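Undergrad: take this sequence and fold it.
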Amino acid sequence: MTLNGSTIAFLVAPEGVEQVELTEPWTAVEEAGGTPVLVSTDPGQVQGFHHLDKADTFPVDATADVLTHDEYDGLVLPGGVANPDFLRTVPAAVSFAKGFVDAGKPVAVICHGPWTLIEADVVRGRTLTSWPSLQTDLRNAGARWVDEEVVVCTAGPGPLVSSRRPDDLPAFTAAMAEHF
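TA: You can find the predicted model right below:
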């Protein structure tokens, strides 16, 4: 499966993204012929983490406050606890993510990433998986939570691909490439 030049936005906070949940899907997009774009709330760089330890930094390509979903073919929301916890407090980031779902564009989300979608109020009636501690949040937001390696939900305007943790990345990236 190829992405045939599709442009995929990766929305991350300035600090706290789980590095492997950014870099492995990023590489999968590139290998499938797509163009990944790093979108954040602030210009400059984002700080990756290996769980709680600082890892590499990555240059930001664009900021969410000046973009819309119209400029991209899909969205990836990596996890890490701090990353989506910060994003859900920034209206421009929440609006950016919501735009993809409302437009029926594919969205891939892993680990704690669904917090941004919960804040955007776009998980109601959808089936997702996530890091286990988010299951109550997802259920309270109207989603059906399941404990599976990868879930592809097509009950909505566009495909929503979700996974639980870094160990699920091979299945996550495969499903993501198939549905983007």
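Undergrad: hey, let's count contacts and neighbours off CA atoms from now on
TA: Fine.
Undergrad: spatially central residue in this structure, please.
TA: residue 77 (1.2 Å; C-alpha atoms, centre = their mean).
Undergrad: following the helix or strand hosting residue 161, which helix or strand comes up?
TA: With secondary structure defined by DSSP states H and E, residue 161 is part of strand 160-163. Beyond strand 160-163 on the C-terminal side, the first helix or strand identified by DSSP H and E is helix 169-179.
Undergrad: buried sites along that next one?
TA: Residues 169, 172-173, 175-177, 179 are the ones in helix 169-179 that count as buried (16 or more other C-alpha atoms under 10 Å).
Undergrad: do a quick rundown of the helices in the protein.
TA: 19-31, 82-87, 91-102, 114-119, 135-140, 169-179 (DSSP state H).
Undergrad: quick one: the residue nearest to the centre of the chain from residue 61, how far?
TA: 16 Å (C-alpha to C-alpha, to the nearest Å).
Undergrad: again, but for residue 52
TA: Taking C-alpha to C-alpha, one finds residue 52 at 25 Å from residue 61.
Undergrad: run this one through as well so I can compare:
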Amino acid sequence: MADMTGKSILIISMDAFEKSELFYPRSELKDAGATVHVASEEKGEIRSMDGLDWSDPVDVDKTFADVDIGDYDALVIPGGVANPDQMRTKETAVKIVRDFHAAGKPVAAICHAPWMLVEADILRGKRATSYPTLRTDLKNAGAKVVDEECVVDGNLITSRNPDDLPAFVKGITTAVTG
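TA: Next up, the predicted model:
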């Protein structure tokens, strides 16, 4: 994996994120030398889901309102059904996605997280993938939907499910380090 020393990554999430889709990228990116922060609507901790069961929590480093995108090199959005579904109703979270995209910084979304890209209206004309149940939403948002483990189109990085996590993280590190 590429050396991420000196790079800062922001993960945005709320309760009910898919455990592996936050824990795996966070661990891999930290192991590569990156500083990784988790932001959510409120301080404290957010809880993961492992399949259909509640699982391990993660500490929140800052609130959505406290995020300064200038402090970060990339944005990562984990899935889980409920996490992006509730997060896309939070304008501060959607604004983070829009702002990262507008700044040309990598925006990485896996599984159900591309709902955030739909809500931010940044998929028009882009190739993207997601969990199969979201693909009509992506298409309706103007994306060219493909079924590949990791799709990189400009600064957007998308993957389908937890099985794609190694390719997803490789896409993130490549986008950040060149």
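Undergrad: after superposition, what's the TM-score here?
TA: The TM-score (TM-score structural alignment, normalised by the length of the second structure) is 0.95; 175 aligned residues with a C-alpha RMSD of 0.9 Å.
Undergrad: coming back round to it: what's next to the strand holding residue 161 of the first structure, contact-wise?
TA: Under the contact criterion C-alpha atoms under 8 Å, 6 or more residues apart in numbering, strand 160-163 of the first structure has outside partners 106-111, 128-131, 148-154, 169, 172, 175-176, 179.
Undergrad: show me those residues that map onto strands.
TA: 107-110, 128, 150-153 (DSSP state E).
Undergrad: neighbour count and distance to residue 101 of the first structure added to those residues, as JSON lines?
TA: Shown next, in JSON lines, are those (neighbours: other C-alpha atoms under 10 Å; distance: C-alpha to C-alpha, whole Å):
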{"residue": "107", "neighbour count": "27", "distance to residue 101 of the first structure": "7"}
{"residue": "108", "neighbour count": "27", "distance to residue 101 of the first structure": "11"}
{"residue": "109", "neighbour count": "27", "distance to residue 101 of the first structure": "12"}
{"residue": "110", "neighbour count": "28", "distance to residue 101 of the first structure": "16"}
{"residue": "128", "neighbour count": "27", "distance to residue 101 of the first structure": "14"}
{"residue": "150", "neighbour count": "26", "distance to residue 101 of the first structure": "18"}
{"residue": "151", "neighbour count": "23", "distance to residue 101 of the first structure": "16"}
{"residue": "152", "neighbour count": "20", "distance to residue 101 of the first structure": "14"}
{"residue": "153", "neighbour count": "16", "distance to residue 101 of the first structure": "12"}
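Undergrad: please look at residue 45 of the first structure and residue 62 and confirm they touch.
TA: No: using C-alpha atoms under 8 Å, residue 45 of the first structure makes no contact with residue 62, being 10.4 Å away.
Undergrad: in the first structure, what residue corresponds to residue 21 of the second structure?
TA: Under the alignment by TM-score structural alignment, residue 21 of the second structure pairs with residue 21 in the first structure.
Undergrad: just residue 157 of the second structure next, same as before
TA: That one, residue 157 of the second structure, aligns with residue 161 by TM-score structural alignment.
Undergrad: report how many residues lie close to its match.
TA: 27 (other C-alpha atoms under 10 Å).
Undergrad: same question for residue 53 of the second structure.
TA: Residue 53 of the second structure: 10 neighbours (other C-alpha under 10 Å).
Undergrad: please report how far the residue sitting furthest away from the middle of the first structure lies from residue 15 of the first structure.
TA: Centroid-distance maximum for the first structure: residue 53 at 20.9 Å, with C-alpha atoms, centre = their mean. Distance of residue 53 of the first structure to residue 15 of the first structure, given as C-alpha to C-alpha: 11 Å.
Undergrad: still on that earlier bit, with the second structure overlaid, how far apart is the strand holding residue 161 of the first structure on average?
TA: Average distance, strand 160-163 of the first structure versus aligned residues of the second structure after superposition (mean C-alpha distance after the TM-score superposition for the first structure): 1.0 Å.
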